[in-house]
Every structure is written in structure tokens, then in C-alpha cells.
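Novice: Okay, predicted coordinates and the sequence, questions at the end:
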Amino acid sequence: MNSAVIIGCGYVGKAVAQRWQPTLQVTATTTTITRVSELEGVAHRVVILNGTDLAGMRSLLQDQPIVLLSVGARSGDAYEETYLGTARTLVEALKDAPAVQQVIYTGSYAVYGDQGGAWVDEESAIAPTNRNGEILAETEQVLLSVKNAVKVCIFRLGGIYGPGRTLVRIFGRSAGTTRPGSGDEPSNWVHLDDIVGAIDFARQQQLEGVYNLVGSVPLPVRVLLDRVCSQNGLPTVAWDPTQPSNRAYNARVSNQKLRTAGYQFVHPEVVETG
């Protein structure tokens, strides 16, 4: 049985582990000892690892052809250590891990920043609007610097929704409120099913390079929130165009490259929000 290691086994990593467990020998990492028993249900082995622990990372990567890096920062202050620190440690450890054939990383479309609502693809210039976006961009560059025969596949994820993380749960508190701006900015979301599906597709097809992982239809935020409210019997959201929007990201993100590679989206458009 082939093996894979998942560094960071949160909402996405745990779901990938469930997909891979029947056919791959899965090792999952966590920084939280209390999650070990939970992850033992979806992985063959669970390792407690801080992403900046070089010795631990070197040990982890031995005899592991596939590495999924799917970390998440607990707070804005932890971005640099969580993303950039872990990526630097991983790249250094790869020098002593000849078995690794592919690294798959789940990043964010936040690196595109404010593009004035224009369409962007993987060839578009990135323009992070804050330090955390810059950290995500730097993390990509660190991973893409990997030499030798390791294929690096970077997914720029949209906002994540799915079981336990429904859009009504995310936006329900906005019902009946007034938000600044017109709500015309595009929203880029991706369902957990498609994150897991695309990651597994990347593994099977040995993809490398950068791919946007978002749905096919970037609904305006106003339309999305109207849909959330109407489907769940909530009062609608009002908008105040006299106030500047507080959204840091404004771009229509294209997933055409991933679809051209052969991936077929399960949820190309947000339909169910509850």
C-alpha cells in the first residue's frame, strides 16, 4: 500500500484522510494532543508535530511519496509561523527525504488581493492587500523553490464551505443587518467535496504548478447573501453604498486551468446554503 502524510489535519486535512485511508497508508499530524484519538479514526498513524520542528519533519517524511500541506492559522498573529515557518521547515527537510515525489499545498486566493472585480487566473499578477496575504504569497514561493524531482502543486482555495461549515452558519449573523458597500464584489467559494476531490485528482495525475480551486460561478456577495437568507427563512441583508466596502479581496477567480486538466467539479455553483 502506498503512503501519504497530511501535515495539518483540520477541516480539510481530516476529510482528505478519510478519502485516502482505504487505499493509502495515511499519517496525519496535529499540534494538539487532544485531537489524537479523533484522528486515529481516519489515519493509520497520528504524529504530534509543530511545523517548525525540523528534526520531527525529517523523521515524518521518510518513505512518504505524497505530502499534503494543509495547515491553518489559529489567529492572524500565527500566520507567519504556521504557513511560512512550516513551509521553510518542509523544504529544508525535503533535502533528506528522497522518497517524496509530490507536495500538495492548500493556500488561498487571497494572494490576488483587490483586482477591481476583474477576472484573474494563475497567470495574473498577485497583489496581496495585507501582511497575511503577503505571507501566503511568500509561502507559495518557498514551496515552488523545491528542487530535484519533487512535483509541487499549489491550490489557491476560495472560501471553504461544506458539512459543519455551511454558508448559513457563516453568514447567518448578518441576516437583518446593513453592510457597507453595494455587495457587488464577487465571492469565490469552494465546497469541501471539491477540495478533497481536486487534491485526490492532483495526487493521481501528479499535477504540479499553481491551480485556482474555486467554484465556477463567482456570485456577487449581495446575491449570495440573498440566497442564504431566502433559503433559510432569515431577514434579508441591506446594503449602504455610501459606506466603503470592507472587503480586502475583489476578484473573479477562474478555475479554468483545473477544469482543463480534467477535474470535474461536484459543486460548480453555490446552490444549497443550509
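Specialist: Alright, I've got the coordinates.

Novice: going forward, measure contacts and count neighbours with C-alpha atoms only.
Specialist: Will do.

Novice: got a list of contacts for stretch 116-125?
Specialist: With contact meaning Cα atoms under 8 Å, 6 or more residues apart in numbering, stretch 116-125 is reached by 112, 185-186, 210-212, 250-257.

Novice: chain center to it: distance?
Specialist: Centre-to-centre, stretch 116-125 and its host chain are 18 Å apart (Cα atoms, centre = their mean, to the nearest Å).

Novice: let's bring in a second model and compare:
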Amino acid sequence: MAVHTEASRSNGSDASGKLFIFGVGYTGLAIAVSAMNRGYTVSGTCTSDSKLQALQNGYGISTFLFDGTEPLSIEGVAAITSCTHVLSTIPPGADGTEPVLLHHARHLQRSTRLQWLGYLSSTGVYGDAGGDWVTEHTPPSPTTLKARARLTAERAWQDSDSRVPARVFRLAGIYGPGRSALDTLVAKDGDMAACAGARDAVTPVSRIHVADIAQARCRGAPAAAPPLLVNLADARPASRHEVFAHAARLLGCAAVPAAADAAYVSARGGGSKRVDGTLLRRMLQARGLQLVYPDYESGLAAVAEERAFRISNLQS
């Protein structure tokens, strides 16, 4: 997957540590490949045999089945306890039950090798800010069942009795190759009007390219003073209309007029807010780095280049 190349460019190896990722999906795989390119040995979980074979044969990731209903196999538990770094990308149950902690909290507590523990959450926990900015100091105010469950899971990780404190990363809207406004437009045959919320020009949405999620995890703040809560968002919140209109220009498609899409805003349920990613940028600056894609324009341009999107895609 081309998505990983930007996140994986290395200026040398951080460590020869061992990373275990609960949930090697779209984001988890980007983190896994970036970590391997920096000298980590990576293992993790998925939910199907086909994904397991793809991860093991295609990426060399030692993978175990885990869907949250039952504990890992004996071999999987051994992999957890041998790792120096553990990250969970798995969402909680509807009631906030955290499947990893439910089955494996005791293994994390007993691990003598554990140096770092992380959990990927969502900026949805902030709820509706009326379009204002939210920071890590903004009190959470989730408005949906999904967001409330996320906040419950966050707190479970923060209150866990593991040997090291858990770092919580609140992710804005994730995009990248295979998961972007460009991909959506292609799937809709270039019809911007058919893309959900593409007319909405009033709701600010914050985003983060998957490559920058991987970069934040693998090359973040110096270990001497790691933050326990970080928003992962780029520097330029924008409405869906702005983003889809730019994607349409890249594809050579016609853009639809902007409008106040009340139906989409209501269905979205996450409220209106701009997520401040200043702390993330400071973390990266501490290592002499910066966001690979500081805004949607640079991120979509990279997607277009990597996937060679053209108007011919729509005609074939």
C-alpha cells in the first residue's frame, strides 16, 4: 500500500523494540510499516483468516486472531508480554467496554518489558463546540453513544494498572490513499452531488493524513517528557465542500455549489468544531520534524499522485 511510504521515510532507526498492535487495519497497518522501517519488530491482531494471511505473507507481521469476544491464543499472549510497545486501535463496545483491557489487562500489568502503551481514540469526544477550536484542555462533551463509549474507553486506559501510563491519541477524520474525497468521487463516477455532505460549506471538519498518524506514533516526542493526551489533526480544518471541490478540480470533474446542508450536519452527529493540533506539531518539532501533510490540499495531491487518479478512471 503506497500510503505507508511517506510515513516510513527514516533518518535512522529509533530502536530495535517490539511493537504489538491490537487492530492492524487501515491506520494500524500504516503505523506497523512505519515502525518496521524504523527497526521495530511488529506483531498484532486482525479479525479474519484472510487478513491474517495477508498481513503475515505480504508484510511479515506476526498476526493473531482477536475479535474482542475471546482472549488471544497462548501464542498471542506470549507476543504481548514480550513486547516493549503496545498500541490499541480497536474501538470499544457500545457501552464503552474496552475489549483489550477486558481480556488482557492482567497481561499488560505483568509485563516486565513494557515501555510504552498507547490508545487511539477520536476527537468526537469533544462533542459540539459550535465551530470553535478545541484543545487537549477542552473538557470532553460527547453527544453520541459512539463518542460517549470512546470517552469511557479512554478513561479505562488512563486508569489501567499497567506498569506504564497509557498515551491517548485523539484522531480527527482519517484520510489517505484508498480513503479520501478522491476515492469517494471516483466511486460516484465523478458526481460530487452524490457524495454525502459534499454541499456542506458551514461545518468545519478537522482531518489527519494516515501518514502523519504513523509519524506521530513512531517519531513523536522525546521519551523524557511524553504527553499523555494528544490531538492528531492537521493545521487546516475545512468544510466538506472545500475538500470535495478541490478533489473535483484534481480529477477534472464539475464541482457543485456550496450550501448549508442541514440534513448532513444533523446526520453527522459529531457537532461542529475545529481541532487544535499545536501539541502534535510541537512533538514533531522536538525531533526536527513537521507534518508531512499540513492541510487537505497537500494530502489530496499526494493521494492523486500515488494512485495516479485521472478523469480516465471515471470512464473505465
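Specialist: Done, it's in. The structure presented is a predicted model; accordingly, all values stated were derived computationally and were not measured.

Novice: Mind checking the TM-score on these two?
Specialist: TM-score for the superposed chains, counting by TM-score structural alignment, normalised by the length of the first structure: 0.86, backed by 269 aligned residues with a Cα RMSD of 2.7 Å.

Novice: if we can go back for a sec, what is the most widely separated pair among the contacts of stretch 116-125 of the first structure?
Specialist: 185 and 210 (23.9 Å; Cα to Cα).

Novice: what about those two, which has more around it?
Specialist: Ranked by neighbour count (other Cα atoms under 10 Å), residue 185 of the first structure and residue 210 place residue 185 first, with 23 against 20.

Novice: Buried ones only from the contacts of stretch 116-125 of the first structure, please, as a PyMOL command.
Specialist: Here is the PyMOL command that selects only those of the contacts of stretch 116-125 of the first structure that count as buried (16 or more other Cα atoms under 10 Å):
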select buried, resi 112+185+186+210+211+212+250+251+252+253+254+255+256
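
Novice: Looking at the contacts of stretch 116-125 of the first structure, which is nearest residue 238 of the first structure?
Specialist: Among those, and counting by Cα to Cα, the member closest to residue 238 of the first structure is residue 185, at 14.7 Å.

Novice: tell me, how many neighbours does residue 75 of the second structure end up with?
Specialist: Under the neighbour criterion other Cα under 10 Å, residue 75 of the second structure is assigned a count of 9.

Novice: if I look at it, how far off is residue 82 of the second structure?
Specialist: For residue 75 of the second structure, the distance to residue 82 of the second structure (Cα to Cα, to the nearest Å) stands at 11 Å.

Novice: try residue 204 of the second structure
Specialist: 43 Å.

Novice: quick one: the top helix by length along the second structure to the first structure mean distance?
Specialist: Using DSSP state H, we find that the single longest helix of the second structure is helix 145-158. By mean Cα distance after the TM-score superposition for the first structure, the fitted helix 145-158 of the second structure averages 0.6 Å away from its aligned residues in the first structure.

Novice: try stretch 207-214 of the second structure
Specialist: With mean Cα distance after the TM-score superposition for the first structure, stretch 207-214 of the second structure averages 0.8 Å from its match.

Novice: Tell me how many other residues crowd residue 117 of the first structure.
Specialist: Neighbours of residue 117 of the first structure (other Cα under 10 Å): 16.

Novice: Quick check: which element contains it?
Specialist: Secondary structure from DSSP states H and E places residue 117 of the first structure in strand 114-120.

Novice: what's the distance between that strand and the middle of its chain?
Specialist: Worked out by Cα atoms, centre = their mean, strand 114-120 of the first structure lies 20 Å from the chain centre.

Novice: How about stretch 209-226 of the first structure?
Specialist: 14 Å.

Novice: try stretch 191-200 of the first structure
Specialist: Distance, centroid of stretch 191-200 of the first structure to centroid of chain: 10 Å (Cα atoms, centre = their mean).
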